[in-house]
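Undergrad: Dropping the sequence and predicted coords here.
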Amino acid sequence: MRLKTLFIVAALGAATALAGCSTGGTIFTSEYGAKKDSGYQLPQIPINKVPRQYHRQIVKYDTSEKPGTIIVDTSDKFLYFVMGDGKAMRYGIGVGREGFEWNGTARIAMKREWPTWTPPAAMIGRQPELAKWRGGQPGGLSNPLGARALYLFNKGGDTGYRLHGTPEWNSIGKAMSSGCIRMINQDVIDLYERADVGAKVIVK
């Protein structure tokens, strides 16, 4: 009987290790495999090349904001989806490079799957080769907005900023974008399913 008990304890310990418990919960390192989505074949992410802190995970997170709120920490490159009970789902993100940073409070006005990307006129001015997409680049695996986009509006209307996927998984944890918040496609799909239109978004 004692041997059986020891076996069960060892098995539970191994399962916990595989689940990848972190500060307050589970790390979803196994969730970055290839997957079909709306007719597209998302490639597997070489997640071992992404620093572990940027893997999707449930963490302890104390905040007075209500569940469903999204809090973006641009300095640490984390996005938190508040879950309540002192916990949040945390995702690694890429943020705006120097000169393109932004912060403030907004709300999700729209959500789109495999969205069209239309480069702003100012971006086309900096990168004339993007002029071919002046009328919009259709959604797809090479589209800069990735698999999902959540559109941020404030009292003044469309901020021009998005929470969106990216095919450039190696930009996560870095300041490389033109101001939008980038996420690994598998992560933005997960966030898209959790976040409601009208949800509060705090970028700091």
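TA: Yes, it's here. Residues are numbered from 1 along each chain as shown.
Undergrad: CA atoms for contacts and neighbours, from now on please.
TA: Will do.
Undergrad: gap between the longest helix belonging to the chain and the chain center?
TA: In the chain, with assignment by DSSP state H, the single longest helix is helix 2-19. Here helix 2-19 is found 33 Å from its chain centre; the criterion is Cα atoms, centre = their mean, to the nearest Å.
Undergrad: Next up, a structure to set beside the first:
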Amino acid sequence: MLPRRHVLLLLAGAPLAACNARGPAQVAAVDPDAAWYVGTMPDQPYDVPLVDRSRIDPKYRRQVVAYAGPEKPGTIVVDIDERLLYLVQENGEAVRYGVGVGRQGFSWKGVASVGRKGVWPDWGPTATMVSLNPDLPRSRKGGVDNPLGARALYLYQGSRDTLFRIHGTNEPWSIGEQMSSGCVRMLNEDVVDLYNRVPVGTTVMVKRHGRYRT
């Protein structure tokens, strides 16, 4: 299922498209977001919108790469500067995903673990986000239009929730960018893939310039 706003706009434009013989490019011009989506992946309780990967810089497409870091297999490593997330594998390899990260001054760095996992999670703003934008809604149910997307990995230090997440996004154009409120964004199909590969307790290292702390 495509995000609701995309479906409504496309449906609204369908009769006009037939009358005026407009092709997909003209329909996409009515709703630029729609051009990013090419189908869906079955999931519950919502299907996952699939992104046209030709629109993603090849650097940020999911792929298996050589990895020479010291981390143990199963570790998640996020490189803020490169906008890349690595899931370390055996034999000197890693699954690499493109991500979006926090804008200047908002990115979290350090070592944490996956304290819990969520499927189509509900979203709520942090106190800092509300202080910066008092008009933000205080909560939003999970779904295709939810900012957390299809899955979320909640980062904890011991028993303390850091309030930072690795999660999906309904803004695929933000992958490779530095524009979030601090969390790590992934394409929805990528965060589903990562979610299925890692258990609660997985170590997560978020760094920049090779350092885990500023």
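TA: In hand now; what should we look at? A quick note: this is a predicted structure, and the numbers were derived from the prediction, not measured.
Undergrad: sorry, back to before: how about the helix or strand that the longest helix of the first structure is followed by, aligned to which bit of the second structure?
TA: Moving toward the C-terminus from helix 2-19 of the first structure, the next helix or strand (DSSP states H and E) is strand 21-22. On the second structure, no counterpart of strand 21-22 of the first structure exists by TM-score structural alignment.
Undergrad: Does anything pack onto the first helix or strand past strand 21-22 of the first structure going along the chain? Which helices or strands?
TA: Next helix or strand after strand 21-22 of the first structure toward the C-terminus (DSSP H and E): strand 25-26. Judged by 3 or more Cα pairs under 8 Å, 6 or more residues apart in numbering; DSSP states H and E, strand 25-26 of the first structure is in contact with strand 57-60.
Undergrad: Would you mind giving the residues in the second structure matched to the strand it packs on?
TA: Strand 57-60 of the first structure corresponds to residues 63-66 of the second structure when matched by TM-score structural alignment.
Undergrad: mean shift between the matching stretch and the first structure?
TA: Following the fit onto the first structure, the mean deviation recorded for stretch 63-66 of the second structure is 0.2 Å by mean Cα distance after the TM-score superposition for the first structure.
Undergrad: Quick check: longest strand in the second structure by residues?
TA: Using DSSP state E, we find that the single longest strand of the second structure is strand 110-119.
Undergrad: so where in the first structure does it end up aligned?
TA: So strand 110-119 of the second structure is aligned with residues 104-113, judged by TM-score structural alignment.
Undergrad: Following superposition onto the second structure, what is the mean distance for the matching stretch?
TA: So stretch 104-113 of the first structure averages 0.4 Å relative to the second structure (mean Cα distance after the TM-score superposition for the first structure).
Undergrad: and that stretch, which residues are buried?
TA: Residues of stretch 104-113 of the first structure classed as buried by neighbour count (16 or more other Cα atoms under 10 Å): 106, 107, 108, 109, 111, 113.
Undergrad: all strands for the second structure, in order.
TA: 37-41, 48-51, 63-66, 76-79, 84-88, 93-98, 101-102, 110-119, 151-157, 160-167, 178-180, 184-185, 203-207.
Undergrad: right, and the ones you listed - which one's nearest residue 4 of the second structure?
TA: strand 48-51 (10.7 Å; Cα to Cα).
Undergrad: ok, average deviation of the closest one from the first structure?
TA: Mean deviation for strand 48-51 of the second structure: 2.0 Å (mean Cα distance after the TM-score superposition for the first structure).
Undergrad: how about that strand, aligned to which bit of the first structure?
TA: Going by TM-score structural alignment, strand 48-51 of the second structure lines up with residues 42-45 of the first structure.
Undergrad: Flag every buried residue along the matching stretch.
TA: Of the residues in stretch 42-45 of the first structure, 42, 45 count as buried by neighbour count, 16+ other Cα under 10 Å.
Undergrad: again, but for stretch 162-175 of the second structure
TA: Buried-residue list, stretch 162-175 of the second structure, by 16+ other Cα under 10 Å: 164, 165, 166, 167, 168, 169, 170, 171, 172, 174, 175.
Undergrad: just stretch 13-26 of the first structure next, same as before
TA: Applying 16+ other Cα under 10 Å to stretch 13-26 of the first structure flags 21, 25, 26 as buried.
Undergrad: Distance of the residue lying closest to the second one once chain neighbours are set aside relative to residue 80 of the first structure?
TA: Pointing back at residue 25 of the first structure there. Distance criterion Cα to Cα, 6 or more residues apart in numbering; nearest residue to residue 25 of the first structure, sequence neighbours excluded, is residue 58 at 4.8 Å. Residue 58 of the first structure sits 9 Å away from residue 80 of the first structure when distances are taken as Cα to Cα, to the nearest Å.
Undergrad: Quick check: neighbours shared by those two?
TA: When Cα atoms under 8 Å, 6 or more residues apart in numbering defines a contact, the residues bordering residue 58 of the first structure and residue 80 alike are 88, 89, 90.
Undergrad: What's the match for the second one in the second structure?
TA: So the one you mean is residue 89 of the first structure. In the second structure, residue 89 of the first structure lands on residue 95 (TM-score structural alignment).
Undergrad: count of neighbours near the closest residue to that match other than its chain neighbours?
TA: Once flanking residues are discounted, residue 95 of the second structure sits nearest to residue 64: 4.5 Å by Cα to Cα, 6+ apart. By other Cα atoms under 10 Å, the residues close to residue 64 of the second structure number 15.
Undergrad: ok, so what distance separates residue 64 of the second structure from residue 29 of the second structure?
TA: In terms of Cα to Cα, residue 64 of the second structure sits 35 Å off from residue 29 of the second structure.
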